[in-house]
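# the sequence isn't on hand, but the structure is:
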């Protein structure tokens, strides 16, 4: 059996018009070839699709069944064709982005605003994913590009430094240092810390603990929490203090203050990461808009 898309289009048009002459006019063809095409389709399927003894003609039970199945097929085909054309001309498509919280609050809003202005038909998805999970998602094709805290040392991936920002403290408003706009990390040697798991973002974790060790102490970590919103909430109720990327200040709630850290080495990085074999027009267009860090 070999039913062609063209035959289904002809059939749907006749089914909508219930008149071969009007259907032929809509299809910009002569009536005899249209009638022959429908007869060939009926022969191919082994059923009669139209009752031609009635005026106007009517769909048979088999014809009604075919119409119900053929309409979504043609609609889906039209969608596939349009999506393919739009993707090929950069006028459409989809871009799935993974990003750590600091990227979502820092570099991404401005970058995506420019991207959306240039490519308004591209659908953008943003997934809140930790650095380590982004690498797996990029390799497996679940996201197209990631924004994470460290470069990827993997031959199948490419990375680019795109943003650098300072680190800040999160302190409860009742803390002895809460009135200061800038704090030296050495002042926190006696504090308990709330941190995220190292496995979630090794580079950022090592940057923070390295600052503490350079100041002469090892941070006493009371609790590991993998969401900055939860970290801020725990600081607010006095469970401990935290070190976070400066952009996280935008998440701050009542009950905390977010002074900067007085240390030129107190910074973190955001790297863009994508598959080295990536051919997506959307990814390349986004990368072209990123200014060097």
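The structure has been received and is ready for your questions. Owing to the predicted nature of the structure, the values given are computational and were not obtained by experimental measurement.

# make it CA atoms for all contacts and neighbour counts henceforth
OK.

# mind jotting down where the helices sit in the protein?
Taking DSSP state H as the test, the helices found in the chain are 5-17, 20-26, 31-45, 61-88, 101-105, 107-118, 131-139, 202-214, 228-236, 281-288.

# pick the most deeply packed of these.
Mean neighbours per residue, mean count of other C-alpha atoms under 10 Å, is largest over the helices of the chain for helix 101-105, with a mean of 22.

# distance of residue 153 relative to residue 273?
10 Å (C-alpha to C-alpha, to the nearest Å).

# kindly report the same for residue 205.
Residue 205 is 19 Å from residue 273, by C-alpha to C-alpha.

# dropping in the other structure now:
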């Protein structure tokens, strides 16, 4: 069997995701006939049928579904390897840490200050991630390590739990429940909740909604600041981790504990193929800093 080229995998992934040769060709910036020829050549190389074509529809075969899943992983891994190689050659003295914009920097600030006291640690560069989130930045090779709130797509990643904390409801100050000392999820049944952009995972969507099986139906947002803005404007209510609530106090917002709401877990994550001592040192420092949080919280009480 001839070797399959990355270009051919990219072509196939586009067709498999669009299930339409015309749309796939437009997405790839090429004409349709060469794309059809390339897919036929790929099928001959592999000796299997990847797509069932009719005059109106394109369907994946079982072999095509397998190649779509494995091909995505392969193309992603190659892109990440090239990006990490580039960064190693141009930014060898820098550790890039990805966090979600608006998710709070208190923990990371303490970690970076402690890292700065270690003469063997390189400079820590913070990457505020929007599209795809910190986990996607790790898989793409643009970041070395990330701090995230679960749940997230942990495919291809290793993680270390830093701490667990409660989530609270964030309400507009004029909301009918804003003066309550505590709530239950049922109290907010039927309230619109923000939808995270490009969120396709149902479990994660339910986490940000009012429970399993539910889907947020409020305004679409892409970071925590936007979430708080739509709540302040009275367009939605939301659930957020307590540490983020403490960093985003605003007169137009009220934060209320929710007795039956699942907690938030904060983890450090890195690509599972990483063998970097620098990443290991950063994660070790993050665990130490996170372990100090209960004492810090007691001192602030």
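Nice, I can see it. A quick note: this is a predicted structure, and the numbers were derived from the prediction, not measured.

# on that earlier part again, between the helices of the first structure, which one is closest to residue 221 of the first structure.
Nearest to residue 221 of the first structure, of all the helices of the first structure, is helix 202-214, at 10.1 Å by C-alpha to C-alpha.

# quick revisit: switch the helices of the first structure over to CSV; also include distance to residue 188 of the first structure.
Converted to CSV, these look like this (distance: least, C-alpha to C-alpha, whole Å):
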stretch, distance to residue 188 of the first structure
helix 5-17, 71
helix 20-26, 79
helix 31-45, 80
helix 61-88, 53
helix 101-105, 23
helix 107-118, 29
helix 131-139, 27
helix 202-214, 8
helix 228-236, 14
helix 281-288, 39
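
# those helices: which one's closest to residue 250 of the first structure?
Nearest to residue 250 of the first structure among these is helix 101-105 (7.4 Å), distances taken as C-alpha to C-alpha.

# check the offset of stretch 197-213 of the second structure from the chain's centre.
13 Å (C-alpha atoms, centre = their mean, to the nearest Å).

# stretch 93-104 of the second structure too?
The answer for stretch 93-104 of the second structure is 12 Å, by C-alpha atoms, centre = their mean.

# can you get me the start-to-end distance on it?
Stretch 93-104 of the second structure has an end-to-end distance of 25 Å (C-alpha to C-alpha).

# what does stretch 161-169 of the second structure give?
23 Å.

# run the chain-centre distance for it.
With C-alpha atoms, centre = their mean, you get 17 Å for stretch 161-169 of the second structure.

# who has more neighbours, residue 153 and residue 273 of the first structure?
The neighbour comparison of residue 153 of the first structure against residue 273 (other C-alpha atoms under 10 Å) goes to residue 273, with 25 against 9.

# and the more buried one, what pairs with it in the second structure?
Using TM-score structural alignment as the criterion, residue 273 of the first structure maps onto residue 269 of the second structure.

# how about residue 108 of the first structure?
With TM-score structural alignment as the criterion, the equivalent of residue 108 of the first structure in the second structure is residue 108.

# returning to what we had before: could you find the closest non-adjacent residue to the match of residue 273 of the first structure?
Spatial nearest neighbour of residue 269 of the second structure, chain neighbours left out: residue 159 (4.3 Å); criterion: C-alpha to C-alpha, 6 or more residues apart in numbering.

# now the equivalent of residue 224 of the second structure over in the first structure: how far from residue 252 of the first structure?
In the first structure, the residue paired with residue 224 of the second structure is residue 228, using TM-score structural alignment. Distance, residue 228 of the first structure to residue 252 of the first structure, by C-alpha to C-alpha: 9 Å.

# one more: residue 134 of the first structure?
Taking C-alpha to C-alpha, one finds residue 134 of the first structure at 25 Å from residue 252 of the first structure.

# next one: residue 74 of the first structure
Distance of residue 74 of the first structure to residue 252 of the first structure, computed by C-alpha to C-alpha: 51 Å.

# likewise residue 63 of the first structure?
From residue 63 of the first structure to residue 252 of the first structure the distance is 63 Å (C-alpha to C-alpha).

# run the chain-centre distance for the helix or strand where residue 64 of the second structure lies.
Counting by DSSP states H and E, the element that carries residue 64 of the second structure is helix 62-90. Computed by C-alpha atoms, centre = their mean, the chain-centroid distance of helix 62-90 of the second structure equals 17 Å.

# so what does it touch, helix or strand wise?
helix 6-18, helix 133-140 (3 or more C-alpha pairs under 8 Å, 6 or more residues apart in numbering; DSSP states H and E).

# and the first one, how far from the chain's centre?
By that I understand helix 6-18 of the second structure. With C-alpha atoms, centre = their mean, you get 23 Å for helix 6-18 of the second structure.

# cool, the last one as well?
On the basis of C-alpha atoms, centre = their mean, helix 133-140 of the second structure sits 7 Å off its chain's mean C-alpha point.

# counting contacts, what elements does that helix pack onto?
For helix 133-140 of the second structure, the packing partners by 3+ C-alpha pairs under 8 Å, 6+ apart are helix 62-90, strand 94-100, strand 145-149, strand 264-271.

# dump these to TSV, plus distance to residue 214 of the second structure.
TSV is the format used below for these (distance: least, C-alpha to C-alpha, whole Å):
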stretch	distance to residue 214 of the second structure
helix 62-90	27
strand 94-100	24
strand 145-149	20
strand 264-271	18
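
# out of the ones you listed, which comes closest to residue 130 of the second structure?
strand 94-100 (6.5 Å).

# pull out the buried positions in the closest one.
94, 95, 96, 97, 98, 99, 100 (16 or more other C-alpha atoms under 10 Å).
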